[in-house]
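J.: pasting the sequence and the predicted model now:
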Amino acid sequence: MSEEILINSTPNETRVAMVENGMLQEVLIERNRKSSIVGNIYIGRVEKILPGLQAAFVNIGQSRAAFMHVTDVCSQEKLIRLEGQQAATQSDVSLPPISKMIHEGQRIIVQVYKDAIGSKGARVTCKLSIPSRFLVLLPDEPNVQTLSIR
């Protein structure tokens, strides 16, 4: 089994390819713009809860607080388990107010899924996702999902 790592670096981007037995296995492209924090996981502190928006601002150590909507606090599957409901579909489960799920000053683990833009902070979620080459780890999900590589 032969493995090769090919690197192509230019002033604007760096490309890395992993080749096994002549077959391309993985490609990574990094552009030299502003570095992205998407995918980073932080222990944040809830700074402010906005009940009217059903959202919260979370301090993750960046210049601006990150924004988290109530749908990003926990999955509907987890709500079904917590409430013991037997809903026909996920849409039948109503989300409780965000102030009942988290509170100001609370420390929570969040993952960035959208970078900060302009005057707005990053978007974060409590639904962690840790991808690797053959697996995506979803720590809060009770079921195992299968993946197909094509």
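T.: Now that the structure is in, tell me what you want to look at.

J.: make it CA atoms for all contacts and neighbour counts henceforth
T.: Noted.

J.: pretty sure R81 sits in a helix.
T.: Yes: counting by DSSP: H, G, I helix; E, B strand; the rest coil, R81 is found in a helix.

J.: how many other residues sit next to it?
T.: 11 (other Cα atoms under 10 Å).

J.: for it, give its distance to A66.
T.: From R81 across to A66, the span is 28 Å (Cα to Cα, to the nearest Å).

J.: now Q111
T.: Taking Cα to Cα, one finds Q111 at 10 Å from A66.

J.: now list whatever residues contact both of these two.
T.: By Cα atoms under 8 Å, 6 or more residues apart in numbering, Q111 and A66 have these common neighbours: V124.

J.: how close does E4 sit to Q25?
T.: Taken as Cα to Cα, the span from E4 to Q25 is 10 Å.

J.: likewise for V16?
T.: 11 Å.

J.: those two: who's more crowded?
T.: Neighbour comparison, V16 and Q25: the larger count goes to V16, with 15 against 12 (by other Cα under 10 Å).

J.: that one: what's it in contact with?
T.: 5-8, 27-29.

J.: below is structure B, check it against A:
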Amino acid sequence: MTDNRTVASPPRSGWAKGAVVFAAVVLVAIGAFHVITGLSAIIDDEYFVQVRGYAFDLDLTAWGWIYLIFGLALLGTAVGLFRRAGWAEWVALFLVMLSALNNFFFIPYQPFLALLLIALDVWVIWALTGSRAAAA
């Protein structure tokens, strides 16, 4: 005779749920920063300092489109986190990892903004992975 019962995952603690909400709020801020940066680079790429001799020298309009797309994806993922969608945590982890990498390459153009966004990305990664550990 086989036992077909499924083992339910343990309910998340209040701390874990709070960490996910915190990550979603910070993700909204990161997404908004990305959208604003992207739009400013698309509308007026003279706003950013032109860096000569940089190994990853992209056209600033291209950086603008990258930032805009990342920002919209991050905002959509934040909505998923607020709705407690199962896919949202994994997608958020993947997107903030790419966001941190993208911001690393953007440091010569806007150092303070890029370092701030990297720090916020790391904060979201910490919050989401910490909520997984608290749920286990």
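T.: Arrived safely. Model, not experiment: these values are computed from the prediction.

J.: quick check: TM-score for this pair?
T.: With the length set by TM-score structural alignment, normalised by the length of structure 2, the two chains reach a TM-score of 0.26; 68 aligned residues with a Cα RMSD of 5.4 Å.

J.: hang on, the earlier thing: can you redo the contacts of V16 of structure 1 as CSV with neighbour count, secondary structure and distance to E47 of structure 1?
T.: Below are those laid out as CSV (neighbours: other Cα atoms under 10 Å; DSSP: H, G, I helix; E, B strand; the rest coil; distance: Cα to Cα, whole Å):
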residue, neighbour count, secondary structure, distance to E47 of structure 1
I5, 12, strand, 44
L6, 11, strand, 45
I7, 13, strand, 42
N8, 10, strand, 43
V27, 13, strand, 38
L28, 10, strand, 35
I29, 13, strand, 35
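
J.: now A19 of structure 2: closest residue in space that isn't a chain neighbour?
T.: Once flanking residues are discounted, A19 of structure 2 sits nearest to A127: 5.3 Å by Cα to Cα, 6 or more residues apart in numbering.

J.: now that neighbour: which helix or strand?
T.: helix 111-135 (DSSP states H and E).

J.: tell me how far that helix lies from the chain's centre.
T.: 8 Å (Cα atoms, centre = their mean, to the nearest Å).

J.: likewise stretch 87-100 of structure 2?
T.: On Cα atoms, centre = their mean, the centre of stretch 87-100 of structure 2 falls 6 Å from that of its chain.

J.: list the contacts for the residue most central in space within structure 2?
T.: With distances taken as Cα atoms, centre = their mean, the residue of structure 2 nearest its centroid is V96 (3.1 Å). The contact partners of V96 of structure 2, taken as Cα under 8 Å, 6+ apart, are 74, 121-122, 124-125.

J.: for G14 of structure 2, see how far away it is.
T.: Taking Cα to Cα, one finds V96 of structure 2 at 24 Å from G14 of structure 2.

J.: for V26 of structure 2, same thing?
T.: From V26 of structure 2 to G14 of structure 2 the distance is 18 Å (Cα to Cα).

J.: from M101 of structure 1, how far off is L79 of structure 1?
T.: Distance, L79 of structure 1 to M101 of structure 1, by Cα to Cα: 10 Å.

J.: comparing those two, which shows the higher neighbour count?
T.: Higher neighbour count among L79 of structure 1 and M101: L79, with 16 against 11, using other Cα under 10 Å.

J.: burial count for L74 of structure 2?
T.: 27.

J.: next secondary structure after the longest helix belonging to structure 2?
T.: As assigned by DSSP state H, the longest helix anywhere in structure 2 is helix 14-43. Counting by DSSP H and E, the next helix or strand C-terminal to helix 14-43 of structure 2 is helix 60-82.

J.: so which bits of that following helix are buried?
T.: 60-61, 63-81 (16 or more other Cα atoms under 10 Å).
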